[in-house]
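Undergrad: A structural model of the following input is requested.
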Amino acid sequence: MENGKIVALEDRIPKLKEQRRRKANRRLVILLVLFFIMIAAIAYTQSPLSHVKTIMVKGNEVYTNKEIIRKSSLTNHSNIWKVNQKKIARDIEKLSEVKSAEVMVHWPNTIVITVKEFKRIAYLKKEQDYIPVMDNGKLLNNKKSQIIPVNSPILFEFKEGPALIELIKSLETLPAEIINSISEIHYTPTKTDPYHISLFMNDGFEVSATLRSFSQKMIHYPSIISQLDPNKKGIIDLEVGSYFKAFEEAEGKEGE
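TA: Alright, predicted model coming up:
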């Protein structure tokens, strides 16, 4: 019934057929679109378009980009859909100087590898070479150089072990201004103190200390030298308490 009038069934049949035809056409279009999308996706995954095109490496200093990429096993033939981000990160973290790694996929075909390396804290002098010392206490023997490093303490007689690890922990807690004022650190253990060290400062002073209390006492170094005559150099003893002994006095006692 339309507007109070009775509509004959034979008049409604064409409209119903038209509605059904439109619905069927919409379904057919949707199915065809889904079909072509599926075909395009399959073709894409099997074509060079789905291969990794760009591999970016960030945060690396110790290792080159080539070394990181080689460890990741990624190439320009790798399928970006099959990239296992966690596995690649674990493989890169097997490198001794890498603290952590993160692998991100940037569509359509870019991989970004971000690494965090252990820091170089100091350099160990061994014969004619300078070997980097990392903040995990490891020595980079394969990165040794004969060039004197700048603004880094030079270590003598240390080797991988508890004393070196204790020194690294201490250095990491000290301000940069104090680290930069240290020229050399010599490992000089005694019978009573296996953690004894001797420091030679850039300002001409010498420091005698033990690693057991080194960081707690060395932080006061600027305050200590501000109370001393800059023209009168000597040894600042930080082992028990803090006291100063001029080189002339030390030499005089040795002569006696």
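
Undergrad: only C-alpha atoms from now on, for both contacts and neighbour counts.
TA: Fine.

Undergrad: in the protein, which spans are helices?
TA: Here the chain has its helices, by DSSP state H, at 9-46, 65-72, 85-92, 162-173, 176-180, 214-218, 221-226, 247-255.

Undergrad: CSV for those helices, including distance to residue 143 and mean neighbour count?
TA: CSV is the format used below for the helices of the chain (distance: least, C-alpha to C-alpha, whole Å; neighbours: other C-alpha atoms under 10 Å):
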stretch, distance to residue 143, mean neighbour count
helix 9-46, 41, 12
helix 65-72, 14, 16
helix 85-92, 18, 17
helix 162-173, 18, 17
helix 176-180, 22, 14
helix 214-218, 28, 18
helix 221-226, 32, 12
helix 247-255, 38, 10
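
Undergrad: which one of those lies nearest to residue 192?
TA: Each of these was scored for nearness to residue 192 using C-alpha to C-alpha, and the closest is helix 162-173 (14.6 Å).

Undergrad: now show me the structure for the sequence below, then we'll compare the two:
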Amino acid sequence: MRKKNVVSIEDRIPTLKQERKKKANRRLLFYVSIFFLLLSVIVYLQSPLSDVRTITITGNSFVSDKRVKEAIDLSEGTNIWTVDKNGIIQAASSNPAIKDVDVERQLPWTIELHITETELVGYVHKNDDVYPVLGNGNVLTERPESSTANGNAPLLINFSEKTYLKDMAKELRSLPVSIRKLISEIHWKPEKDNKHNILLYMNDGNLVDGTIRHFADKISVYPSIVSQLDPDKEGILHIGVGAYFEEFESKESEAGERSSHDN
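TA: Model (predicted):
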């Protein structure tokens, strides 16, 4: 028979003591680490290290950083953990150009504001400048641009009554950008029995006679109708009760048509 190796308890005692000591040291190191971590957090929270030093703002093009900071009234030096995120959102959103705001804390001392602005749908012309019109109908009168719009949105002309401007802006907001870019100008042409009458000048040389009511739905047929026409011929598309295209008989009649609508 093979003889078994037997280790006496006396021989194992030093090994057991060493293992217990290692476990105790690891446990002590863990508790000491937790203690210093908590101490560091307390020091950070109670010291100027947790005060706001930087406020970053992204996503804004219509509203300047300065205007946003003035609206939220958040001064550098405020403890980052006492910042009222809901209060900032409410204050910043009071600006008509701002649709939504997301506020984030970036440790150790930065507050980040991610802004979503209300969509640009057009421009209005005043004096020698044009001003952006937002999808909610607000005109950014404090942000003049060059004497002509940039082509990304139509120029809204003669919208002297704010109600109809807001209705027009709402319809444009519902349009795909691809169709909105086809429109050069929209003239408000109120008539005695139709205050919603409008005339559109398209970038391809055609005109569109329509109404503000349900404009987004009715103008959506424009690309398909034009695609079936002779590209060398221009005319006026009527999108009232139905939709039909009327070709200009001659350059003279086209000029007369444009002149009669402009008067």
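
Undergrad: quantify their similarity with the TM-score.
TA: The TM-score (TM-score structural alignment, normalised by the length of structure 1) is 0.77; 227 aligned residues with a C-alpha RMSD of 3.0 Å.

Undergrad: ok, back up a step: can you tell me which of the helices of structure 1 is nearest to residue 99 of structure 1?
TA: Nearest of the helices of structure 1 (C-alpha to C-alpha): helix 85-92, 9.4 Å.

Undergrad: the closest one vs structure 2, mean deviation?
TA: Here the mean offset of helix 85-92 of structure 1 against structure 2 after fitting is 1.4 Å, by mean C-alpha distance after the TM-score superposition for structure 1.

Undergrad: including distance to residue 121 of structure 1, could the helices of structure 1 go into TSV?
TA: Shown next, in TSV, are the helices of structure 1 (distance: least, C-alpha to C-alpha, whole Å):
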stretch	distance to residue 121 of structure 1
helix 9-46	46
helix 65-72	22
helix 85-92	22
helix 162-173	7
helix 176-180	10
helix 214-218	15
helix 221-226	19
helix 247-255	30
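
Undergrad: out of those, which comes closest to residue 120 of structure 1?
TA: Taking C-alpha to C-alpha, helix 162-173 is the member of those nearest to residue 120 of structure 1, at 10.0 Å.

Undergrad: identify all contacting residues around that closest one.
TA: Here helix 162-173 of structure 1 makes contact (C-alpha atoms under 8 Å, 6 or more residues apart in numbering) with 121, 135-137, 158, 179, 195, 211, 214-215.

Undergrad: buried subset of these, written for PyMOL?
TA: Listed next is the PyMOL selection for buried residues among these, using 16 or more other C-alpha atoms under 10 Å:
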select buried, resi 121+135+136+137+158+179+195+211+214+215
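
Undergrad: so which of the contacts of helix 162-173 of structure 1 are in strands?
TA: Counted as lying in strands by DSSP state E, out of the contacts of helix 162-173 of structure 1, are residue 121.

Undergrad: of all the helices of structure 1, which one comes closest to residue 109 of structure 1?
TA: Closest among the helices of structure 1, once you apply C-alpha to C-alpha, is helix 9-46, at 11.5 Å.

Undergrad: which residue packs closest to residue 190 of structure 2, ignoring adjacent ones?
TA: Spatial nearest neighbour of residue 190 of structure 2, chain neighbours left out: residue 197 (5.2 Å); criterion: C-alpha to C-alpha, 6 or more residues apart in numbering.

Undergrad: residues contacting the alignment partner in structure 1 of the one you found?
TA: Under the alignment (TM-score structural alignment), residue 197 of structure 2 pairs with residue 196 of structure 1. Going by C-alpha under 8 Å, 6+ apart, residue 196 of structure 1 touches 187-190, 208-211.

Undergrad: redo those residues as JSON lines? Include distance to residue 125 of structure 1.
TA: Below are the contacts of residue 196 of structure 1 laid out as JSON lines (distance: C-alpha to C-alpha, whole Å):
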{"residue": "187", "distance to residue 125 of structure 1": "12"}
{"residue": "188", "distance to residue 125 of structure 1": "15"}
{"residue": "189", "distance to residue 125 of structure 1": "17"}
{"residue": "190", "distance to residue 125 of structure 1": "21"}
{"residue": "208", "distance to residue 125 of structure 1": "20"}
{"residue": "209", "distance to residue 125 of structure 1": "20"}
{"residue": "210", "distance to residue 125 of structure 1": "20"}
{"residue": "211", "distance to residue 125 of structure 1": "19"}
